[in-house]
Structure formats: structure tokens, C-alpha cells
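Novice: here is my input; please provide its structure:
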Amino acid sequence: MSLYVRSTGEGRSVLWIHGYTMDASVWEPLWGMLPGWRHVGVDLPGHGRSGPLRPGTSLPALAAELAELARAESATLVVAESIGSMIALQLAIDHAGDVRGLIVGSPTVAGAPAEPGTAERYRALAGLARMGAEGEQLADLWMSSPPDIFLGTEDHPELRARLRAIVAGHSWRELRDGAMHGLSRHVHTVGDLRGIRARTLVVVGERDMPTFRASAGLLRASVPRCRTVTVPGAGHLCMIERPAAVAPVIAEHLRLSALEAEEEAGRADSRAV
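Specialist: Now for the predicted structure:
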């Protein structure tokens, strides 16, 4: 699987995982508010400049690909949003020793109930994609409500226009060849979530959809070291809708996670002497 990576800044590396039909460029405004870190953004398979998602790829297999990337980039801190958060959770479950700090926005738990209207929207998109619909037509359908995935961006016209341009360039190949099915079959159990060892922060928009607010509650109750933050006035894509509001919270969580990792490494070195 060929993954395209873009990085900026200097310092300890942070891996950033974007949402569906987007690419790592959506993080750039937030990166600019978080100096002192090396931000490593990956375009997910089938997105941006990365190669396609292979049909049959499971969520654990994709998480393993990202774990390999994280190790190559020395990134033990992970930030993700929406469907990216589902992948990040799997990464923290299966590769617990590689993830020391985790931030998930618009939390998506694999196997959790979907927001009403989501399945119908995917079917409509897949049908149009197989009929050869153009990118802008698919983007406008995907970004319409309900479900209210992009509703919060209506308060931010420049952001919405930028996202529309990115979504319009999406290939939609994963809908044409059914590759998305492999990811959607996985289920995160409470036992899985309890196995996450990373210091975890869940960021949710005040106006996010009910299923995602419920997922935030599930993570708070299940993940051992987890706290949640609600972003006032934000919708589903809370971290890219309100970067100035979330940047201080993200910076503090990254700082504490990195400090904890350094202290643990120091204790391990002491024991080895």
C-alpha cells in the first residue's frame, strides 16, 4: 500500500489521520497553531496522493500499515478525526506500545450504530459513482444534510469551499470496487477499548450528531485514561471547524503525553543499568 506523507515543523513527531474523502492538507491551519512539533500527515489509502485502498483490506490491516509508518516517522503521538479516529483507535488497540498519546475528534467507534441516513447516503453515492458521476456532483451530495457531517462548515464559508475542492477531487474508487466493506465489517468491543494504554483525549463538537456524542461517552467510560472535551458551537468536524479553540487543548495533551513517555523511557533505562 503506497501512502503519501506530508510533514512540517520540528520537534517530537505527531501522526495526523484525516476523515473520509479528505486528505492531510485539512490539518494545515491547525498545524500552524501548534509550533514545536513535527506534524506528519498521512493521506489515507484511496485519498489525496496515496495509492488505492485494496478490496478486502480490514481495519486491523490498515492499522498495521499506519503503525509501520508511525514507527518509521518516530511518531508515538496520534491525532485523528471522524473515520480517521476509528483507524487511530484500532492502531492504539493493536499496537499499544507504539501509541503513547491519542487524540480523537468526532469519535467513530467501529461497529457503533450509524447516524440515520448514513447508509442511504453511501448507497446513493456508490450508485452515482458507478454511473460515472463527476466529482463535484458527488461532493455536493456527500456534503449535504442529513446526515450532518458537514453542517458545521456552513458557519465557515472559506473552510467549506476548501473542503469541497478536496472532496471533489476524491476518486470514490472504494465505493465502485467495494473496498470500503472490509473496513466497515470490524467491531470495537468494550474489551478492545479497555486495552488502550495511551493517554487519550476525545474532542467532540457541541452540535455533533447524537451517535458521535454517544461514542464519546462510550470512550470516556471504557478507555482507562480518557477525558473528553466539548467544543462550543462546533459540528461534526470539530477540530478543523474550530482550530483556534482546540489548539491549546491539543497542545497540552501532546505535551503531557510526550513528558510521560520520556519519564517512562528514563525509568526503563535506569532498570537496564
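Novice: only C-alpha atoms from now on, for both contacts and neighbour counts.
Specialist: Will do.
Novice: what is the longest helix along the chain packed up against?
Specialist: What stands out as the longest helix in the chain, according to DSSP state H, is helix 243-272. Counting contacts by 3 or more Cα pairs under 8 Å, 6 or more residues apart in numbering; DSSP states H and E, helix 243-272 packs against helix 28-31, strand 75-81, strand 101-105.
Novice: just the buried residues of it, please?
Specialist: The neighbour-count check on helix 243-272 (16 or more other Cα atoms under 10 Å) flags P243, A245, V246, A247, I250, A251, H253, L254, R255, S257, A258, A261 as buried.
Novice: run the angle between it and strand 75-81 for me.
Specialist: 150 degrees (axes from the mean of the first three to the mean of the last three Cα atoms, to 10 degrees).
Novice: can you show me the strands along the stretch 101-250 of the chain?
Specialist: Counting by DSSP state E, counting those that start in this stretch, the stretch 101-250 of the chain has strands at residues 101-105, 199-205, 226-231.
Novice: looking at these, which is buried most?
Specialist: Among the strands of the stretch 101-250 of the chain, strand 101-105 has the highest mean neighbour count (mean count of other Cα atoms under 10 Å), at a mean of 28.
Novice: so who does D98 touch?
Specialist: Applying Cα atoms under 8 Å, 6 or more residues apart in numbering, we find D98 in contact with A67, A70, R71, T76, A92.
Novice: for V190, which non-adjacent residue is closest in space?
Specialist: S222 (6.2 Å; Cα to Cα, 6 or more residues apart in numbering).
Novice: just to revisit the earlier point, in the contacts of D98, find the pair that's most separated.
Specialist: Using Cα to Cα, the contacts of D98 span at most 13.0 Å, a distance reached by R71 and A92.
Novice: another for comparison:
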Amino acid sequence: MALSYDVAGSGTPVVLLHSTACDRRMWDPQWAALTERHRVLRPDFRGYGQTPRGTGPYTDAEDVLALMDSLAIDSAALVGASFGGRIAQVLAADHPERVSRLALLCAGTPGGQPGPDMDDYLQAEARLTAAEDVPGIAELFARTWLGPAADDSAREAVRAMRLNSARMATEPGTWGTSALVDLREITAPTLVVSGRHDLPTYQRIAREVADRVPGARLLELDWAGHLPSLERPAEITALLLEFLAVP
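Specialist: Here you go, the predicted model:
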């Protein structure tokens, strides 16, 4: 299946991979600045944004590789938020020659397990899902994953994106699979970003990933929740431009 995507700009390729709280629109605040300096690709994973869930077995990492191939992108810097960061790690570990740089924003990791701090959230999500309360699911996402720096427009954007994916989840289709990877195989210069207001599970994952990826740099943002690119967009845009500009 072909993923829905946007591609624009010229220069060093950059691929933006979204969180499952969102879709490719989460990168709107960074899009103009990044495309001024880079050729930027942002896809919707299956079941998000404008990409239907589809049928048959697949992995999100293979979908991204296939899209890069179709656009003749041999190697790119990957920027992944949350679940998108997990997929970026799979690509960087299994296909290091395809990844020139790696920025992980409050990322999950393949095989990472939620801590007890996730219990209340997961139980609340399960209750809302069972009740088919799609607006409630969207509101829970915005309340849980955005930190105190987020403004009303960021909260509304997350609610709208999560509403869309929650509705798409009711359509027939197949969920993808993911595999464990050896993060020590990652060769790309790596920036791991953690938010002090994020759930402890993700703060722990950030430390573990930074410890396992050779030469990785860990940056904790004292103002950030789980979605810093939406909470303080200008600050994250500047951070990414600086990281991507380093030879």
C-alpha cells in the first residue's frame, strides 16, 4: 500500500515520522523552516491521517523504506516522535546505510515495556474504546501527552488528529508488526530528546536508548511533555535545524 505523504524542498533529505497521538500534520510548525534547507518527506503511517489501514501483513519500517525508494531517497536524516521514533530506530539499526542522522523526540523503543505509571492511562483508554467514545479518546490523548507549555491551538490540533485515527481504527484492516532490534547497530549521529513533564516510562526509555546507541547525546527539556514539537514549536525547529546542519 502507498502511504499518503508530503514532500518538498531541496538539499539533504529529511524524513519526519509522527506519533500515534497524531499524524503527519504534527510537523506543520516545522515544515516551512525545514523545507527551506532540506528535501523533507513526511508520511502518514497506515491507519493515520490520509492513509487507510489496508490489509495483509506489513511493518511500518518497510512501508517507510518503500516510500523512500519510490522517491529515490537513498539516505536521509530521520526525525521521529514517540512511535515514529521507534520506527526510526528500527530503520537506523537494520538499515544503517539508509540513515544519515537520527533525532528521537520522546521516542518509544522496539520491545520497550510500559511502566506502572502508564496503568491509569491505558485503563482509561480501554474504557473509552469499549464505550466507543471517540471524542473522549481524543481528549484523553491531549490531556495526557501534551505538557504545560502547550497552548490551546496545540491541544486542538492533537484532539483533531486523534479523532481521525480513532475513527479509522474502527474500519476493517490489519495492524502492523514490529521487531526487536539491536540499538548498538545504529551508526548515525543520534540525538535523544526527553521531556521532564513526560510520563516516567518515556523518560526511562530515553535514558536507555541514549545508553545503548553508540555516541548518542541525551537532551532533557525541562519544559516539555511528550510532544515538544507542538508544545514549543519554534524551539524544536531551531533544535532540529542545528542538529541537521552539522556535517
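Novice: that older thread, what angle do the longest helix of the first structure and strand 226-231 make?
Specialist: Counting by the same axes, to 10 degrees, helix 243-272 of the first structure lies at 160 degrees to strand 226-231.
Novice: just want the angle from helix 243-272 of the first structure to strand 101-105.
Specialist: Using the same axes, to 10 degrees: helix 243-272 of the first structure against strand 101-105 is 160 degrees.
Novice: tell me the SS of the most centrally placed residue in the first structure?
Specialist: By Cα atoms, centre = their mean, the first structure has its centre lying nearest to G84, at 2.4 Å. Secondary structure, DSSP: H, G, I helix; E, B strand; the rest coil: G84 of the first structure is helix.
Novice: map it onto the second structure.
Specialist: Alignment note (TM-score structural alignment): G84 of the first structure maps to G84 of the second structure.
Novice: check contacts around E156 of the second structure.
Specialist: A142.
Novice: including distance to L62 of the first structure, could the strands of the stretch 101-250 of the first structure go into TSV?
Specialist: Shown next, in TSV, are the strands of the stretch 101-250 of the first structure (distance: least, Cα to Cα, whole Å):
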stretch	distance to L62 of the first structure
strand 101-105	17
strand 199-205	21
strand 226-231	24
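Novice: which parts of the second structure are helices?
Specialist: With DSSP H, the ranges of helices along the second structure come out as 28-35, 60-70, 83-94, 119-130, 134-145, 152-168, 200-212, 228-231, 233-245.
Novice: who has more neighbours, R71 and A92 of the first structure?
Specialist: A direct count of neighbours by other Cα atoms under 10 Å for R71 of the first structure and A92 places A92 higher, at 26 against 12.
Novice: touching, that one and I196? I think so.
Specialist: Yes. A92 of the first structure is within contact range of I196, at 5.7 Å (criterion: Cα atoms under 8 Å).
Novice: farthest residue from the center of the second structure?
Specialist: A131 (27.3 Å).
Novice: which position in the first structure aligns with that one?
Specialist: So A131 of the second structure corresponds to L128, using TM-score structural alignment.
Novice: what about the nearest residue to that match once chain neighbours are set aside, how many neighbours?
Specialist: Nearest residue to L128 of the first structure, sequence neighbours excluded (Cα to Cα, 6+ apart): L138, at 7.4 Å. By other Cα under 10 Å, 20 other residues sit near L138 of the first structure.
Novice: one more: L17 of the second structure?
Specialist: Residues lying near L17 of the second structure (other Cα under 10 Å) number 28.
Novice: same question, L91 of the second structure
Specialist: 23.
Novice: could I get the helices of the second structure as CSV with distance to A103 of the second structure?
Specialist: Listed next are the helices of the second structure as CSV, based on distance: least, Cα to Cα, whole Å:
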stretch, distance to A103 of the second structure
helix 28-35, 14
helix 60-70, 16
helix 83-94, 8
helix 119-130, 26
helix 134-145, 19
helix 152-168, 21
helix 200-212, 11
helix 228-231, 12
helix 233-245, 8
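Novice: relative to Y5 of the second structure, which of the ones you listed is closest?
Specialist: Between the helices of the second structure, helix 60-70 lies closest to Y5 of the second structure; by Cα to Cα that is 9.0 Å.
Novice: read off where that closest one ends up in the first structure.
Specialist: By TM-score structural alignment, helix 60-70 of the second structure lines up with residues 62-72 in the first structure.
Novice: what about that stretch, how far off from the second structure?
Specialist: Compared with the second structure after fitting, stretch 62-72 of the first structure deviates on average by 1.7 Å (mean Cα distance after the TM-score superposition for the first structure).
Novice: do you know how far R71 of the first structure is from M143 of the first structure?
Specialist: Distance, R71 of the first structure to M143 of the first structure, by Cα to Cα, to the nearest Å: 34 Å.
Novice: please read the previous query as pertaining to V203 of the first structure.
Specialist: 21 Å.
Novice: nearest to R185 of the first structure, of the helices and strands packed on helix 243-272 of the first structure?
Specialist: Here strand 75-81 is closest among these (Cα to Cα), at 19.5 Å.
Novice: what does the closest one contact?
Specialist: With Cα under 8 Å, 6+ apart, strand 75-81 of the first structure has contacts from 12-19, 40, 70, 85, 88, 98-107, 237, 239, 254, 257-258.
Novice: my guess is L91 of the first structure contacts L59, does it?
Specialist: No. Contact criterion Cα under 8 Å: L91 of the first structure and L59 do not qualify, at 9.1 Å.
Novice: how about L159 of the first structure, what does it touch?
Specialist: T153, E241.
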